[in-house]
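*Asks:* Please find the sequence and the predicted model below.
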Amino acid sequence: MLYLVHMVVNIPASVPAEEAARIKAAEKAYSQQLQESGQWPHLWRVVGEYANYSVFDVASNDELHNTLSQLPLFPYMQITVTPLAKHPSSIR
């Protein structure tokens, strides 16, 4: 199943810089692992924001929830999920 996921990150200023850097490094490693596995085939940055739009390809709602909740930045994210279906006019 495909999902369009919008993630907005807001790390509070109270998080020490070293901790924020550690979390961001862990996030990058985990997200690249998911991209390499094919579960996260598309990732786009939103210009001017600490946010992204992504497409996830996972088997179920539960798998997506589990995947997203394991993101190191998850506690600092506002996430919106839109399930996607093939459009009948699509040639792909």
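*Replies:* Right, received. Where do you want to start?
*Asks:* alpha carbons only for contacts and neighbour counts from here, please
*Replies:* OK.
*Asks:* Which positions within stretch 36-54 qualify as buried?
*Replies:* Of the residues in stretch 36-54, Q39, W40, L43, A51, N52, Y53, S54 count as buried by neighbour count, 16 or more other C-alpha atoms under 10 Å.
*Asks:* want to compare, so here's the second one:
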Amino acid sequence: MLFLVRMEVDWPKDMDPEAGRALVEAERTYSQRLQRYGKWRHLWRIAGVFGNVSVFDVDSHDELHEILSNLPFFPYLNIEITPLARHPSRIDAPPAAPP
């Protein structure tokens, strides 16, 4: 199951700088592990925003929820999730059955 996930960080203005650096490193480590395992398929920064758009490839809604809720940034994230389906005009899509 593919999901487009938009995440924007609502960082506390009074966040301790050292705690912030530790969170950033933990987030990087966690997200890179998910990318290596193929769960976090795409990760794109949104220009001018402390956030990203990502594509996740998971087996269930529950797996996506678990992945997102375990993000170190999770308490500070505003998240929008859109389920994705293959488009029939993709060049790598199998031919559609005739109508």
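*Replies:* Okay, I see it. Since this is a predicted model, take the numbers as computed values, not measurements.
*Asks:* tm score of chain vs chain?
*Replies:* After superposition, the two chains reach a TM-score (TM-score structural alignment, normalised by the length of structure 1) of 0.97; 92 aligned residues with a C-alpha RMSD of 0.7 Å.
*Asks:* quick revisit: with secondary structure and distance to K24 of structure 1 added, can I get the buried residues of stretch 36-54 of structure 1 in JSON lines?
*Replies:* Listed next are the buried residues of stretch 36-54 of structure 1 as JSON lines, based on DSSP: H, G, I helix; E, B strand; the rest coil; distance: C-alpha to C-alpha, whole Å:
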{"residue": "Q39", "secondary structure": "coil", "distance to K24 of structure 1": "20"}
{"residue": "W40", "secondary structure": "coil", "distance to K24 of structure 1": "17"}
{"residue": "L43", "secondary structure": "strand", "distance to K24 of structure 1": "16"}
{"residue": "A51", "secondary structure": "strand", "distance to K24 of structure 1": "13"}
{"residue": "N52", "secondary structure": "strand", "distance to K24 of structure 1": "14"}
{"residue": "Y53", "secondary structure": "strand", "distance to K24 of structure 1": "17"}
{"residue": "S54", "secondary structure": "strand", "distance to K24 of structure 1": "17"}
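*Asks:* tell me the two of those residues that are most distant?
*Replies:* Spatial extent of these (C-alpha to C-alpha) is set by the pair Q39 and A51 at 19.0 Å.
*Asks:* so which of the buried residues of stretch 36-54 of structure 1 comes closest to V8 of structure 1?
*Replies:* Taking the buried residues of stretch 36-54 of structure 1 together and measuring to V8 of structure 1 by C-alpha to C-alpha, the closest member is A51, at 4.3 Å.
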